[in-house]
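Visitor: need a 3D model of the sequence below.
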Amino acid sequence: MAQDVDLSQVDRIIAAHGSGAGALIPVLQKVQDALGWLPKPAMDRIAAGLRIPASNVYGVATFYAQFRLKPVGKYIIKVCHGTACHVAGATKITEAFERELAVKDGETTADRMFTLESVACLGCCSLAPVAMVQKEAHGRLTGDKVAKVISDYRKAEGGK
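Guide: Below is the predicted model:
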């Protein structure tokens, strides 16, 4: 599957950070911020631009959980599964999101609007169970509230 990637963005990011292995993680972070994920053509360009082996770039990108090697949705939903949220029903909340979005944990909707992820802790324990959509916390969730959260984001996108 060929990916159309604007490599000029990658080139600008590399130029701003210089070459060498020391620039790799900041460059990967900035490229992911720009593209939303790290497609293979971008990682190949990073390797060439930083003058390091492509295997090093891929190794770092796969080692750190912060890097995404698959496209993600416009809205990333992070469901907290820390202790307080787990006790308060985080598993049921994840299942409600899965039903509402018709995806499994870790997947992205076909329209690439939402990506669902379980995370260890969001630090919002008093709101348990909680999910974060982008930087907005949605606390004391129930199955009905999950449906409303998704509905509100879809409405904001014109009812998609």
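
Visitor: contacts and neighbour counts: CA atoms only from here.
Guide: OK.

Visitor: contact partners for the residue of the chain most remote from its centre?
Guide: Here the centre of the chain is the reference, and by Cα atoms, centre = their mean the most remote residue is Arg51, at 27.5 Å. Residues near Arg51 by Cα atoms under 8 Å, 6 or more residues apart in numbering: Ser19, Gly20.

Visitor: count of neighbours near Ser118?
Guide: Neighbourhood size, Ser118 [other Cα atoms under 10 Å]: 17.

Visitor: so how far is Ala42 from the residue farthest from the centre of the chain?
Guide: Distance, Arg51 to Ala42, by Cα to Cα, to the nearest Å: 14 Å.

Visitor: for the lengthiest helix in the chain, packing partners?
Guide: Looking across the chain with DSSP state H, the single longest helix is helix 143-156. If contacts are counted by 3 or more Cα pairs under 8 Å, 6 or more residues apart in numbering; DSSP states H and E, helix 143-156 sits against helix 90-101.

Visitor: quick check: buried residues in the helix it packs on?
Guide: Judged by neighbour count (16 or more other Cα atoms under 10 Å), helix 90-101 contains these buried residues: Ala90, Thr91, Ile93, Thr94, Glu95, Ala96, Phe97, Glu98, Glu100, Leu101.

Visitor: which residues sit against that helix?
Guide: 79-81, 104-105, 109, 114, 116, 118, 129-130, 141-143, 146-147, 150.

Visitor: please generate a structure for the following sequence too, so the two can be compared:
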Amino acid sequence: MHDILENIPVNDPLCNPEQKAIIDRILTENQDRPGATMVVLNEMQKQIGFISEAMQAYAAKNLKVPVSSIHGVVSFYSFFTTTPRGRHVVKFCMGTACYVGGTPQLIEKAKQLLGIDVGQTTKDGAITMEVCRCVGACSQAPVMVLDDEVSGRVRPNKLPQSLRALQD
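Guide: Next up is the predicted model:
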């Protein structure tokens, strides 16, 4: 993966001087901290919005850790993403109660309405659709999370208005 640093895609944050400065600052401020990998990745996700393969390789090089350990963290934790998300994120809970309560039907309806699949972002960059594990609102099943707001007892016929509200 270190080879990627020699062929960084032009749209990568490392090629944008402002974003690279943010990444460099995050690395410099945190490289000597205990647990630096997690701190750095959290800050990169928070400030850049995603952690590309090139960013992972760059962080590994600067933190002097194997790229595999950076990639392992990014791929293990679901809150990290390797591609830009939309301005809004719609997550459908796939915990047991929500699954049984109708989440698969909600996902199918959302796919039709948005014209995308799970893990994709609408062409206009407005909405990214994801699934997540239990959000702890089982009594409200099925549940979806719109940005950071939990909506419970979601029905397919109410989905269009919820999604329309997110499309700027």
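
Visitor: any idea of the angle the longest helix of structure 1 forms with helix 90-101?
Guide: 40 degrees (axes from the mean of the first three to the mean of the last three Cα atoms, to 10 degrees).

Visitor: chain center to helix 143-156 of structure 1: distance?
Guide: Centre-to-centre, helix 143-156 of structure 1 and its host chain are 19 Å apart (Cα atoms, centre = their mean, to the nearest Å).

Visitor: also stretch 125-132 of structure 1?
Guide: For stretch 125-132 of structure 1, the distance to the chain centre is 19 Å (Cα atoms, centre = their mean).

Visitor: from the buried residues of helix 90-101 of structure 1, which is closest to Gln32 of structure 1?
Guide: Set against Gln32 of structure 1, the nearest of those by Cα to Cα is Leu101 (24.2 Å).

Visitor: ok, now how distant is the counterpart of that closest one in structure 2 from Gln167 of structure 2?
Guide: Leu101 of structure 1 maps onto Leu114 in structure 2, with residues paired by TM-score structural alignment. Relative to Gln167 of structure 2, Leu114 of structure 2 is positioned 10 Å away (criterion: Cα to Cα).

Visitor: do the same with Val90 of structure 2
Guide: Distance from Val90 of structure 2 to Gln167 of structure 2, by Cα to Cα: 12 Å.

Visitor: quick one, which of these two is more surrounded?
Guide: Between Val90 of structure 2 and Gln167, counted using other Cα under 10 Å, the more crowded position is Val90 (24 against 14).

Visitor: can you show me the strands along structure 1?
Guide: Along structure 1, the stretches classed as strands by DSSP state E are 75-80, 114-119, 131-133, 136-138.

Visitor: which one of these lies closest to Leu35 of structure 1?
Guide: strand 75-80 (14.0 Å).

Visitor: whereabouts in structure 2 does that closest one align?
Guide: Under TM-score structural alignment, the match for strand 75-80 of structure 1 is residues 88-93.

Visitor: who touches both of Val90 and Gln167 of structure 2?
Guide: Joint contacts of Val90 of structure 2 and Gln167 (Cα under 8 Å, 6+ apart) are Ile127.

Visitor: mind checking what Val146 of structure 1 lines up with in structure 2?
Guide: By TM-score structural alignment, Val146 of structure 1 lines up with Leu159.

Visitor: what residues are up against its match?
Guide: Leu106, Lys109, Ala110 are the contacts of Leu159 of structure 2 under Cα under 8 Å, 6+ apart.

Visitor: aligned partner of Leu38 of structure 1 in structure 2?
Guide: In structure 2, Leu38 of structure 1 lands on Ile51 (TM-score structural alignment).
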